[in-house]
Each structure stands twice: as C-alpha cells, then as structure tokens.
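Participant: Return a 3D structure for these sequence lines:
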Amino acid sequence: MDRPDVTLDRMRSFIRVAERGSLSAVARELRVGQSTITRHLRELEEAVGVPLLSRTTRRVTLTDEGRRYHADCVQILRLVEQAGDEARAARGAAAGTIRISCSAALGVRQVSWLVFAFQDRHPGIGVDLSLTDERVDLVREGVDIALRLGPLTDSSMKLRPLGRSRRLMAASPAYLAARGRPSVPQDLAGHEGIRMTNIAGSDTLVLDGPDGERHAVPFGGRFRIDHGLAAREALIAGRGIAPAHRWLVDDVLADGRVEVILPGWEPPPVPLSLLIVPERAGIARVRLLVEFLAEHIAGVPGIEPPAR
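Facilitator: Take a look at the predicted model:
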C-alpha cells in the first residue's frame, strides 16, 4: 500500500497536538471529531516514516524526531499563510482569522469596541476574542496576540508597549453619604475596601501623593472579588472604596454614580502591553491589527503613552 501524503491539514493537527498535549482539546478547537485528529496523526507518521508523538493515558509528548519536525512544520505553515496573505494583498483585501486574548474587564469595556472598528475597516478578517484574567500560554492556546495589564515575565513573545493605565480612588455618593469622605490616605483604615483576590498584596494600598512620594496604607474590607467587572458593580452599589482603572469607571464617573475620592492621591499606573507570538508577527492580518491597536489604544480613557 502507498504511503499517505503529507498534507497541510495533517500538519496543522500535529502542530496543535504537540503544543496542547491533548487530542480532545485540539478536536474541540478545530471543531472536528477526535477520531479525525487521531487519523491525521497516524497518517502523518506513516507519511514521514517515523514516530512523532509518544502517547500515554495522561498526555501526548513529542519524540526527538517529532521536536525537529514540529519546528519545520511551524515554519512551513507560516510561509503558506504569508504566501496567501501576499496573494490577497495583490487584490487589496486582507482575510483570515486572528485570535486575541485580553483581560475580561478591559475586553468588555474597551477592547471589544476597538475590534468592532477594526473589522468595519477590514471586513474580510475574523476575530476570536478570548476574555480571561488568567495568563494563558499563547502558543498552547493558539492565540496570535494578547493585551496584558501589569508586569510581564514571558520573554519568548514579541513585546510592544502600548502605554500605561492610570488609576484613581473611587466610591459611590451613597457610600460616602453613609460613611463619610476620607480626606487623607490614612482615613482609609476606617472604611470598607473592595479588594481583588487575584492581585497579590491587595491588603496594602500604594498611593502616589501630591508631594511626589509613594505611600503605603493598610486596606481592608469584607468584600473581595477576582473580577474587575464585579468590582465595578460593587462600587456602583455602594459596597465600599476601591482603586479603579479610569477606563473601567469612566461612564459611571460621568453620570455621577461613582465619584473620585482623595484627589491628588493615585495608585501607580499599570503598564499595558501587547504580546505577539513571534511566528505570527509576519502575517499581514496580524500586523494590521497590531498597528490598529497601537494607534487607537490612546483613545481609551486613562491610557497614557508608555514611560520613556
């Protein structure tokens, strides 16, 4: 019997299984049955004549030959995508799908609207927007780019600083009427704080003061949450005081449902960065979105240019 051919579909299945370590996860991602992924892998191994994956009941790992072949496959598929991009560019129409990861609150409040505007400009480009506050592995999850707030440790990705997100101290008028308005940071000790459980050290609040010095004050409270949108709702409901990104509360500040307190005292701004998977950086549609976000992110309330 003749050996099967090496096809792009089989290579794509192999790459994603190698990166995710799970046939079932890749089947869900590619919207096919797991039997299809199993067949692709078997036929690809028959085509190249060596075992590429080692399978156990718990996980799938690459063989030595598989590691070398995986690196080559990634480059081959990147060239295939770029060739398609160049052919479409000759007709002036970018196409394909981009996968983006972004923190949930920022994605809902701001980034989704930027994506809408981008797709209006480039109707042939599809976008899969994944909203999560977890620091996902971009390659493993098949993500092209990620918008990240806070310090970064992943040096394997291409990094593009987008700016810094300014924060403020906020509370609702109802809360302030019931509990009083703090005039200096030390007054926070007698107030209810809305704290984020997914931020280390949230029991201490760091504020930059009008004197140019940085101050740390204890910050407690009965309500803790791990999601920015829920913290926003708690502020509106008068459950306490919280540090908030300006983009998170710009609308409720404007209509008076939330007020700025301790003017002149602000939590330090948070870096906002764009991470790009290096193998995806050269693809035309990814480049278009990266440049669009870099240009338009300055229009998001509270985002200031990166520190020089």
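Participant: From now on I want contacts and neighbour counts done on CA atoms only, so please keep to that.
Facilitator: Noted.
Participant: Can you tell me the centre-most residue of this structure?
Facilitator: Cys102 (2.5 Å; CA atoms, centre = their mean).
Participant: three-state assignment of the residue lying closest to Leu129 once chain neighbours are set aside?
Facilitator: In space, and not counting its chain neighbours, Leu129 is closest to Ile100: 4.9 Å by CA to CA, 6 or more residues apart in numbering. Secondary structure state of Ile100, per DSSP: H, G, I helix; E, B strand; the rest coil, is strand.
Participant: The structure of the following sequence is requested for comparison with the preceding one:
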Amino acid sequence: MTLIKWRIIVLIEQLKKVTLVAQELGLKQPTVTFHMKSMEEEWGMPLFEMKTGRILLTDAGRRLHRYALKMLALQEEAAREMRLRGGSHKRLSLLADAACSSIMASFAAFALEPAGYGIEWLRIEEGSGMHADIRIRERQETADADWLPLPDADLRLAVSREWAQAAGIQAAQAALESGKPWIAPAAGTRLRSQILTWAAARGLDLEEGHAVPDAVMAASLAAAGLGVAVVPIFSDPRFAQAATCVLPDPGRMLLLPLNGIPPYRLELKLGAGVPSEARLAISSWLQSPPE
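Facilitator: Below you'll find the predicted structure:
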C-alpha cells in the first residue's frame, strides 16, 4: 500500500465521488480508478461499492479506513519531525564533568538554540572529553586561559517542603541535625569536598544516605523526602531559567540558605572544531547583561 492509496481511501469516505477525489489529488480519474482496483486485488476483497451515484466503502473498506487515517497521521508526524529535527539539524557534543551536569546541559541548549544548534550529551567516561565540542567542569585552582568562568552559584540545602513544614524546620542547621540522611555528590567532586569542609568547620557530622552523580537527581530525591541535598542555585537569570527547566517543582522543595559556604564555581571550554556561529552564540549568551 502506497501513501496515495491510503489517501484515496480517506478521500472516498469524505467525497464519495471518484471525480472529486481525482481533483483533490491532482490526478486523472482513470488513475484513481486504477488504484482502487489495485487495492481490491491487493487485499483480495471488495473495498468500494456504487450506490445511488456515489462511491461508498464496503465493510472491509471501512475497516481499512481506520488504518488509513493512522497511516496518514504517522506520515504527517514524520514529516513534521523531519522538518524540525531532521538530518540537517546541527548538534554539538557536550561533556559536563560537574556535580550539576543536568543544569549545564540545559544551559548549553538555551545558549545554542538561537544559532540553530542542539546538544548531544556525552557520558563522563575516561577520554571522552577529548572529543567533546563543549566541556564544562568544576573550576580549578589554577586559572587556564582556554577555560571561561561561568557565573557563580549559591549553595542551598534542598529539603522536602512537606517534611519541613511538618517538622517545623526553618533553617539548614536544624535540617542537617534532624537525622535525615545526606544525599551526597559523587566522590571526588569539588562540590562534595566543599560541603564536607563547611560541615566540619561547624561540627556537623553528615550521615550519607545516598550518593548521586547530579544535583538535579539529588534535589529530586530531597523533594521526595528521602533526605537532604546541597544544590547549586544560580542568581544569574539566564542560568536560573535553564535550571528551572530541570529542577523539581518549587512547590515540593524548600531551599534553605547555608551560611558561610563559598559559592560553587564552574568553567567552560569550547573545542577547536566548534563552528563560529555556535561559538558566537555561547559567548554572546555569557556576555549579555542579565535581565
């Protein structure tokens, strides 16, 4: 069954005249008649019948009509998808080696969208960063001219809003001393080290209940009441917009200030193969004044 045959079935049901179907399709009437006979031969049963000067679908034709509608809908969906995301759509690979990789992926998508680029999010694997177009990592102690600093993020303690209200929790210190498990960043990350250093200076013994690779996952678990998590919160409106797309609903999560903890810092590097229009889009997005 070709697409034109599926369309003929649908149009016969609508118009009930071969001449009108032919006009709608821009075909000659004998061509439409040929396709109708071909379909009946293909399915081995009558699909059309003439009644009072009109062409109607038989019972078998009506059953096939349901599938014709589905086939045409699928064809339209495929055409729409290919127009939006077809083979001509340009993508850049992203490696976000940081404890908030989901937020960084969202940022990259927002920054590249005006230039018509999408992202391909790579997993953190040994050596994969060598091939990434865009790399984002936790800022290193030694400055590197190839790496661009990103806006700082404040660190907040994410807790379940429902739990905090029920337990009367209003401050981070009380939440951390409540016995709720700590949803910790992965070992080896600067964020984890930063949290542990801050907690030790205040005599807090964090009981690790979960260790997760990404702050968005940690925030989601905290919002569900499975523990408390320290998450980066960007005051820069551009990054805040990107973060809002992936963080849990604020109605489920309460963010408590962590007094005295340093901001979380990240940096970005663009590969040599990044096209100029994509490079300009990211640079412009970073350099444009926050609204």
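Participant: So what does the residue nearest to the centre of the first structure match up with in the second structure?
Facilitator: Aligned counterpart of Cys102 of the first structure in the second structure: Ala96 (TM-score structural alignment).
Participant: ok, the residue nearest to Leu129 of the first structure to Ser183 of the first structure distance?
Facilitator: Distance from Ile100 of the first structure to Ser183 of the first structure, counting by CA to CA, to the nearest Å: 42 Å.
Participant: okay, those two: which has more neighbours?
Facilitator: Shown here are Ile100 of the first structure and Ser183; by other CA atoms under 10 Å, Ile100 has more neighbours (23 against 11).
Participant: Show the contacting residues for the more buried one.
Facilitator: 127-130, 143-147 (CA atoms under 8 Å, 6 or more residues apart in numbering).
Participant: Among the residues you listed, name the ones in strands.
Facilitator: 127-130, 145-147 (DSSP state E).
Participant: thinking again about what came up before, write the PyMOL selection for whichever of the contacts of Ile100 of the first structure are buried.
Facilitator: Listed next is the PyMOL selection for buried residues among these, using 16 or more other CA atoms under 10 Å:
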select buried, resi 129+143+144+145+146+147
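Participant: of the contacts of Ile100 of the first structure, closest to Glu86 of the first structure?
Facilitator: Within the contacts of Ile100 of the first structure, the smallest distance to Glu86 of the first structure is 18.7 Å, found for Asp144 (CA to CA).
Participant: before we move on, back to that, export the contacts of Ile100 of the first structure as a markdown table, with columns for distance to Ala89 of the first structure.
Facilitator: As requested, the contacts of Ile100 of the first structure are exported to a markdown table (distance: CA to CA, whole Å):
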| residue | distance to Ala89 of the first structure |
| --- | --- |
| Val127 | 19 |
| Asp128 | 22 |
| Leu129 | 24 |
| Ser130 | 27 |
| Val143 | 23 |
| Asp144 | 20 |
| Ile145 | 21 |
| Ala146 | 25 |
| Leu147 | 26 |
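Participant: and stretch 100-110 of the first structure, how far out from the chain's middle?
Facilitator: 7 Å (CA atoms, centre = their mean, to the nearest Å).
Participant: I meant to write stretch 195-214 of the second structure there.
Facilitator: 30 Å.
Participant: Could you do stretch 110-117 of the first structure as well?
Facilitator: Distance of stretch 110-117 of the first structure from its chain centroid, counting by CA atoms, centre = their mean, is 14 Å.
Participant: buried residues in that stretch?
Facilitator: Quick answer for stretch 110-117 of the first structure (16+ other CA under 10 Å): 110-111, 114-115.
Participant: returning to that earlier point: hmm, the match of Cys102 of the first structure is touching Ile136, no?
Facilitator: Yes - Ala96 of the second structure lies in contact with Ile136 (CA atoms under 8 Å); the separation is 4.6 Å.
Participant: Walking through the stretch 151-300 of the first structure, point out its helices one by one.
Facilitator: Using DSSP state H, counting those that start in this stretch, the helices of the stretch 151-300 of the first structure run over 173-179, 228-236, 246-254, 284-296.
Participant: Minimum distance to Arg166 of the first structure: which of the ones you listed has it?
Facilitator: Closest among the helices of the stretch 151-300 of the first structure, once you apply CA to CA, is helix 246-254, at 6.3 Å.
Participant: how about the longest helix that the first structure contains: buried residues?
Facilitator: The single longest helix within the first structure, with elements called by DSSP state H, is helix 64-89. By neighbour count with 16+ other CA under 10 Å, helix 64-89 of the first structure contains the buried residues 66, 69-70, 73, 77-78, 81-82, 84-86.
Participant: now swap in stretch 254-263 of the second structure and tell me
Facilitator: Neighbour counts over stretch 254-263 of the second structure (16+ other CA under 10 Å) mark 254-258, 263 as buried.
Participant: what does stretch 193-209 of the second structure give?
Facilitator: Applying a neighbour-count criterion of 16+ other CA under 10 Å, one finds 195-196, 198-199, 206 buried in stretch 193-209 of the second structure.
Participant: which two in these are spaced the farthest apart?
Facilitator: By the measure CA to CA, Trp198 and Leu206 form the most distant pair in those, at 10.8 Å.
Participant: if I read this right, the residue nearest to the centre of the first structure contacts Arg135, doesn't it?
Facilitator: No - with contact defined as CA under 8 Å, Cys102 of the first structure does not reach Arg135; the gap is 9.3 Å.
Participant: and Thr31 of the second structure, how many neighbours?
Facilitator: 11.
Participant: swap in Arg135 of the first structure?
Facilitator: When neighbours are defined as other CA under 10 Å, Arg135 of the first structure has 13 of them.
Participant: My assumption is that it lies in a helix; please confirm.
Facilitator: No - counting by three-state DSSP, Arg135 of the first structure falls outside a helix, being coil.
Participant: And it, how far from Arg39 of the first structure?
Facilitator: 32 Å.
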